[in-house]
Each structure stands twice: as structure tokens, then as C-alpha cells.
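> Following is a predicted model, sequence given first.
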Amino acid sequence: MAGYNGNTSIAPIQMSSVYLQNKIGQNFPEYIDLVSKKDAETPIHTDWAKLTSSPTWTTQDRYLFIKEFSEKYGNQSADYWNNNQVHHIRPRIYGGTNDFSNLMPVPVQQHQLITTWFRNY
């Protein structure tokens, strides 16, 4: 493409950051687990339909996740599991399952921010 004086003047367009926002404009709280490197945001879509009720989540489900996580990433301390909650990347109320691939540990405070964000999804 030629400019005013015949010289080319094409400059690359700078990429802007894209933020996932809920219906009231809050940005999704970013979090990447330091152990597994799972990103709480990456697989989120904006078109998930809300179910009438959530599938169950039990202490046995939590135990099985921690067991598989430990087998895959090594044992974490009891303190680690006391300070982290198991987060459903795709929330159960939006069709998320208890499958290992949909779960990740998230610090309690960060998990509260994510849960609050989803109230206005």
C-alpha cells in the first residue's frame, strides 16, 4: 500500500489485550496454577447455558481429584490443600463435570473472586 508520497507506510497493528467480561463488565480474575500450569480462564466460553441444578460434588470427588493431581504433579503439602479449593473451570451449573480435566486447585481468595464473577456470567 502506498502512502501520500508513494512510500509504503504500513505499520503492524498492535494487539490489544482481550478480557473476558461478565454481563456487568467485570473482567475475569486471572489465575494460573503454579503446579499444573492450568489456566482458570482459557477454556471459558460466553455461551454456556445455565442448568436448573448443579451436578453433585462430594468429599469423595475432591479426594479423587487430589489423588490424581498428586499422581500427575507430585504430592503437595496438607497446607497447600488447606489453602486451595478445587475449582471447576466450567462450573457445574453451566454443564461442567467433575472430570480431572475440568478441575484445578485455586487459592481460597482467588476462588471466591472467580465464583463471584460467575454470579453475573
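Perfect, I can see it now.
> only C-alpha atoms for contact and neighbour calcs from this point on.
Noted.
> residues touching the residue lying closest to Pro55 once chain neighbours are set aside, list them.
Of all residues not flanking Pro55 in the chain, Arg92 sits nearest, at 6.0 Å (Cα to Cα, 6 or more residues apart in numbering). Arg92 makes contact with Ser54, Pro55, Asn98 under the criterion Cα atoms under 8 Å, 6 or more residues apart in numbering.
> Equivalent analysis for Ile114, please.
Contacts of Ile114 (Cα under 8 Å, 6+ apart): Phe28, Pro29.
> Second structure for comparison follows:
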Amino acid sequence: LSGFKVIEPDTEYSQEVWLEVDNNSGETKTLSEVDEDFLEKVRKEYKSPEKVITGLKESNEIQVTNNREPTFNPSSSLIRLYYHIEVDDKNSRIKLSTTITELIGETPAIVIFGFALYSGNSRNGSFRQRTILEREWIAPRLGQTASRTFNVTNTQFWTANYTHTVGWVGAAPRTGTGSSETFLLNSKAKPYPKVINEHNNTVMPEPSMTTWKVVPENERTKREPKLKNKYIRWYIDTYGNPRWDWSGIHVHHVRPLKYGGTNAMRNLYPVPADFHIKVVTPWWANY
């Protein structure tokens, strides 16, 4: 519907970490930014001599010779760790994985890491650890990976933290830490829907808590008669007239009446009717 932008929610979160050892000083460091020119230089330092076919021997074996030798004395060795979170709403689970996606130069003697998944009842509240992926890789290899899945059964906010220690022979090991974004999933691991009101540049608010209880029907607030008309007047007075065709818009309760919400204007948000019926309401059905 014109005036609204539906954003496909993220189902994957990832972060890559580069660590470097200086082959001369033995200093190990985490690279906050990776310059492509620097990477290309280091790759060239370690590039194998090119091979050329010079002909066939009588045994039909291909004969090759070295065409050139490396031009530089390697100055650094690098490793890239890739931390990945995949939300699988078809099977109601979260998958954590850690992979070595690049090795340049000398292979580290050891890589130790922990990738922990946490959940909480509010975005800014306390979180508790739900599972952890831990490994100790001796002489790690390119493409080495480990993963762990966790079954989602409750609506929660989720985040993940990682820590790793990488050490090369003759160099002091380096430890680093980091964290993922925080994201909201319902009890079926479905990400919270996202739609932007382009008229007042707001995003549909998410529930502030994941522990709202169902209020008995005879105790919950009833929807006001002609609530939509009242909301339209309030919206125009507050934000100006968006010139929408309001017949294609539903007024969504950010905190549903079923879970203790009210008809207060600040608890309401306009959404395209089709999006409300097909996406928002099903998400709340598994809150």
C-alpha cells in the first residue's frame, strides 16, 4: 500500500573477525578494519609459484616447471573467523556456526572459541545463556567449521556473544570478543514483522515484553466503537494528513487487547490491511 514500506525481517546475522600475526615481531592483533590492498599484498606474498605445461613425456605424464618465484618475504599471517546465526522458522530453531573462511600464510597453532546464545524477556533487560558452541582446534585448517542448534519454544529476545583465542608458534596468543544484534522471535522462531510508515517515518513498535499473559475475555479492555475513525482524526491532528485511502488500512494494537493492551492512541499503529491479516496477526497467534 502506498505510504508504507514492508521490510523483510532478518533471518541471518553474521560477523567476521580477522586476526594477524607479524612474522617479524611476533605481535598478534585483531584487525578492526581490513584494507583490501593490504590483503592482496599478503596473498601475493604467499602465492605459490605459477606452473606452466612444457610438454608431454613419453610416459604421458604432464611435465611442469616453475615459472617464477614469490617476489616478497612474507610479513604477516592472517586468519578469518566467521560467526553466523541462522533463524530457521520452519523448524523453530536457531543455528550457531563458526567457520574458518580464510587462512593466509602460517597456520595458527591453536584456535579456541566459544559462541554463546542468550535470551531475555525484554530488549534492555537481563539475558541468560541458553546454549554455547565451544571448540579447540589444533593446527586448524581452511573451511573447518562447527555448529550447534537450539530449539525455540518461547517468545524471546535473542542475542549471541563470542570469544576466541588464536595463537601462532612463537607469538603470544590473542583473545577477542564480540556480540550480535538483538532480535525478537515468537515461539515458532518467526521474526517480528517490520513495516515503516513513510509519512511520519516511524517503524511499527515491537512488544516491550515477551511475558504478557492472556487476559480473561471478561476482564480485558473492549475495542471502542468507531475506534478507527477516532484514530484517523488523532493521527491527522498529530502528524498531518497523509492523503491515504484509509479503507485499505487497519489500526493495529501494539499491545493487543488480548494481552492487556488498551485503546490509547499511543498503543495504535496504522498498517496495510493485507499485511496485518497475513503477517502481523499470525505472528501474535504464536506469541
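Alright, I've got the coordinates. Small disclaimer: the values here were computed from a predicted structure and weren't measured.
> hang on, the earlier thing: the residue nearest to Pro55 of the first structure -> the second structure?
Structural correspondence for Arg92 of the first structure with respect to the second structure (TM-score structural alignment): Leu257.
> Which secondary structure state does Lys97 of the first structure sit in?
Actually, residue 97 of the first structure is Thr. It isn't Lys. coil (DSSP: H, G, I helix; E, B strand; the rest coil).
> Would you map the helices across the first structure?
Along the first structure, the segments classed as helices by DSSP state H run 59-73, 78-83, 108-118.
> Nearest to Gln26 of the first structure among those helices would be which one?
Gln26 of the first structure sits nearest to helix 108-118 of all the helices of the first structure, at 7.0 Å, using Cα to Cα.
> Now do the buried residues in that closest one.
If you call a residue buried by 16 or more other Cα atoms under 10 Å, then helix 108-118 of the first structure has these buried ones: Val108, Gln110, His111, Ile114, Thr115, Trp117, Phe118.
> from the chain's centre, how far out does that helix sit?
10 Å (Cα atoms, centre = their mean, to the nearest Å).
> Could you do stretch 268-282 of the second structure as well?
Worked out by Cα atoms, centre = their mean, stretch 268-282 of the second structure lies 25 Å from the chain centre.
> which ones are touching the aligned residue in the second structure for Leu51 of the first structure?
Matched by TM-score structural alignment, Leu51 of the first structure corresponds to Val215 in the second structure. Counting by Cα under 8 Å, 6+ apart, Val215 of the second structure touches Lys258, Tyr259, Gly260.
> Next: Lys23 of the first structure.
Here Lys23 of the first structure is in contact with Asn120, Tyr121 (Cα under 8 Å, 6+ apart).
> quick one: contacts for the residue nearest the centre of the first structure?
Centroid check for the first structure by Cα atoms, centre = their mean gives Ala40 as the closest residue, at 1.7 Å. Counting by Cα under 8 Å, 6+ apart, Ala40 of the first structure makes contact with Glu30, Tyr31, Ile32, Ile89, Met104.
> Quick one: buried ones out of the residues you listed?
Tyr31, Ile89, Met104.
> quick revisit: tabulate the contacts of Ala40 of the first structure (TSV), appending distance to Lys72 of the first structure.
Putting the contacts of Ala40 of the first structure into TSV (distance: Cα to Cα, whole Å) gives the following:
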residue	distance to Lys72 of the first structure
Glu30	23
Tyr31	20
Ile32	17
Ile89	18
Met104	12
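> Among those, which are located in strands?
With DSSP state E as the criterion, strands contain Met104 from among the contacts of Ala40 of the first structure.
> Closest one of the contacts of Ala40 of the first structure to Gly6 of the first structure?
Looking across the contacts of Ala40 of the first structure and measuring by Cα to Cα, the closest to Gly6 of the first structure is Glu30, at 45.7 Å.
> what's the counterpart of the closest one in the second structure?
Using TM-score structural alignment, the partner of Glu30 of the first structure in the second structure is Lys194.
> Correct me if wrong: that match contacts Leu184.
No - with contact defined as Cα atoms under 8 Å, Lys194 of the second structure does not reach Leu184; the gap is 11.0 Å.
> Run a quick neighbour tally on Asp33 of the first structure.
Neighbours of Asp33 of the first structure under the rule other Cα atoms under 10 Å: 13.
> Quick check: the gap between it and Thr8 of the first structure.
45 Å (Cα to Cα, to the nearest Å).
> Which residue is the nearest non-sequential neighbour of the alignment partner in the second structure of Val18 of the first structure?
Taking TM-score structural alignment for the superposition, Val18 of the first structure sits opposite Thr182 in the second structure. Excluding its sequence neighbours, the residue lying closest to Thr182 of the second structure (Cα to Cα, 6+ apart) is Thr159, at 4.7 Å.
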